[in-house]
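Undergrad: sequence plus predicted model, see below.
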Amino acid sequence: MGHTGFVMRSAVRPSPLFLVILAVTVAGALLTLVEQQIALTTGIVLLVIGGWAVSLCLHEFGHAAVAFRGGDHSVRAKGYLTLDPRRYTDPVLSLVLPMLLLLAGGIPLPGGAVWINRHALRSKGVESAVSLAGPLTNLVLGALLVTSVALFQPPLGLAAGLSYLAYVQIIAFVLNILPVPGLDGYGALEPYLPYQARRYGQIARPWAPLALFALLLGLPELGITVLSDTLFGLTGWIFDLMGGEALYAQLGQLEFRFWN
């Protein structure tokens, strides 16, 4: 395990593209400190979009890092340990589409994917851990963002942007742990399911997440809100439990979706 850890650390080399996205996120945070409305709004938009792109990379890196430690060393050759978003499948489906849905409906579609050789993993427990590593990364990021606002008490604009980004991370966690084929919650359960159930899950995997998001976005338009109410209610409960400031998150969302 010690040798594996050393090899993995030597393989973790953040790509220049990831560093550029991180720099955009930091620039957005700095813009929120400028005392002009256009700078505040632009800063929050850049902070949230850049921060979400960074979290997508870290989410997939989490899957890959646990898989590497669990026996699948092919993730290194595939470049999954470089945090390069281009390595995580199609850039449009993995980055652009999730960002558009975040902008349109405030719901972060899980983006990206890493292809794990599950036959190389040591046990069913490791398979489950690989699936859970991604959403737990979002949860930890949300907690760190909430904690940073509480500890450092930044100016209102920055606090609003960080709080909304934290809220988005928690939504991503809640969505990803749902036991829906194609999402990580199902992936954590899949190794323990009977063969027939896993077969049906494989068939549903490509379209089940999109059907879920269509329901989340479309049902409220028909006056049916139980699904979205449950999702946002659980997200709000976790956010409050962490000590998040709901008013900051609401302000951040208003500035992020300024056209509304």
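TA: Looks like it came in fine. In this text the structure is predicted, and so the values were computed from the model without any measurement.

Undergrad: okay, CA-based contacts and neighbour counts for the rest of this
TA: Fine.

Undergrad: contacting residues for I170?
TA: If you count contacts by Cα atoms under 8 Å, 6 or more residues apart in numbering, I170 has them with 138-139, 142, 235, 238-239.

Undergrad: can I have the buried ones of those residues as a ChimeraX selection?
TA: To isolate in ChimeraX the members of these that are buried, counting by 16 or more other Cα atoms under 10 Å, one can use:
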select :138,139,142,235,238,239
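
Undergrad: take a look at this one as well, against the first:
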Amino acid sequence: MGHQGGRGERQISSVFLGIFAIMAVTGWAVWTGYAASPGLAVFLFVTSAWIVSLCLHEYAHARTALHGGDLTVGAKGYLTLNPLKYTHALLSIVLPVIFVILGGIGLPGGAVFIERGRIQGRWKHSLISAAGPLTNVAFAVVCTAPFWLDALDGVPLAFRYALAFLAMLQVSAAILNFLPVPGLDGYGVIEPWLSYRVRREMEPLAQFGLLAVFALLWIPGVNAFFFGAVDGLMSALGVSDLETYCGRDLYSFWRDTDGFCAVPQD
């Protein structure tokens, strides 16, 4: 078996490049106001950017695992950024996109299969789990940079709203991912430090963790608390509730709106 794997194992897939191209073209359309429907352009831009972030999230897990000692991630195609190579394409890509469309929640998916037996050391295991949500944190910082750098002059309103909504998805994904719930990355961070007995008891719950979190978010009190935390972080990053609201409003172009967030078209 090749130690480093073939070059093709690390070549960026055409699937990812295609999604990235959609993000770039629709981002340009939102920026220039070229699109006939700014809402549709924002929808395509944010959705493709969200999928790009999901691919980078899973890549971060795989790349960290590779350096940690799991040399099988290359052969599985995890280093190509191809979302179709994930263990659960449905959980990793389809469900998170549906959650965004339905409720504007950046819900993380479950994804790459790491052969944990090949990795020695608790810190390495924790870092592999943390690498994914840290990518969402980095994505949120980049999206909000124009806001906290006070560099919004010349940024078209529609693009500004789209960035605000995209950043909100990244912040909510990072918070949810870091929850210490079995099946989520936050639990993966602390799991190596738990006793064998506790880990055995928690193992069967992993498959229900994500669904349990989603169900809890339907409880009004929990939902209000969660989005209060998200709004607080967004505010710290310089993004107002209004900008996030208008981003979601534009994104949901199929809904009847009051025109409150209408953007001027060139």
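TA: Here it is on my side, so go on. Because the structure is a prediction, the values reported are computed rather than measured.

Undergrad: mapped onto the second structure, which of the contacts of I170 of the first structure hold?
TA: Of the contacts of I170 of the first structure, the ones still in contact in the second structure (both residues aligned by TM-score structural alignment, their matches' Cα atoms under 8 Å) are 138-139, 142, 235, 238-239.

Undergrad: any chance of JSON lines for those, columns secondary structure?
TA: Shown next, in JSON lines, are those (DSSP: H, G, I helix; E, B strand; the rest coil):
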{"residue": "N138", "secondary structure": "helix"}
{"residue": "L139", "secondary structure": "helix"}
{"residue": "G142", "secondary structure": "helix"}
{"residue": "T235", "secondary structure": "helix"}
{"residue": "I238", "secondary structure": "helix"}
{"residue": "F239", "secondary structure": "helix"}
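
Undergrad: nearest to L178 of the first structure, of those?
TA: The closest of these to L178 of the first structure turns out to be T235 (Cα to Cα; 12.7 Å).

Undergrad: aligned to the closest one, what sits in the second structure?
TA: In the second structure, the residue paired with T235 of the first structure is V230, using TM-score structural alignment.

Undergrad: so what's its match closest to, chain neighbours aside?
TA: Nearest non-adjacent residue to V230 of the second structure, counting by Cα to Cα, 6 or more residues apart in numbering: S172, 6.1 Å away.

Undergrad: residues touching that neighbour, list them.
TA: Neighbouring residues of S172 of the second structure by Cα under 8 Å, 6+ apart: 105-107, 230.

Undergrad: which of these are conserved in the first structure?
TA: With both residues aligned by TM-score structural alignment, their matches' Cα under 8 Å, the contacts of these that the first structure also has are 105-106, 230.

Undergrad: quick one: contacts for A89 of the second structure?
TA: A89 of the second structure neighbours (Cα under 8 Å, 6+ apart): 83, 111.

Undergrad: what lines up against it once you look at the first structure?
TA: Checking TM-score structural alignment: A89 of the second structure goes with P91.

Undergrad: gap between that match and E245 of the first structure?
TA: 33 Å (Cα to Cα, to the nearest Å).

Undergrad: kindly report the same for T4 of the first structure.
TA: For T4 of the first structure relative to E245 of the first structure (Cα to Cα), the value is 41 Å.

Undergrad: more neighbours: these two, which one.
TA: E245 (18 against 14; other Cα atoms under 10 Å).

Undergrad: now do stretch 127-138 of the second structure: everything it contacts.
TA: With Cα under 8 Å, 6+ apart as the test, stretch 127-138 of the second structure has contacts from 53, 56-62, 64-65, 68, 170-171, 173-174, 177-178, 185-186, 188-189.

Undergrad: I meant stretch 239-259 of the second structure, not that one.
TA: For stretch 239-259 of the second structure, using Cα under 8 Å, 6+ apart, the contacting residues are 38-40, 42-43, 46, 101, 104, 144, 147-148, 158, 160-165, 168, 231, 234-235, 261.

Undergrad: among these, name the buried ones.
TA: 38-40, 42-43, 46, 101, 104, 144, 147, 158, 160-165, 168, 231, 234, 261.

Undergrad: mind listing the strands for the stretch 1-150 of the second structure?
TA: For the stretch 1-150 of the second structure, strands defined by DSSP state E, counting those that start in this stretch do not occur.
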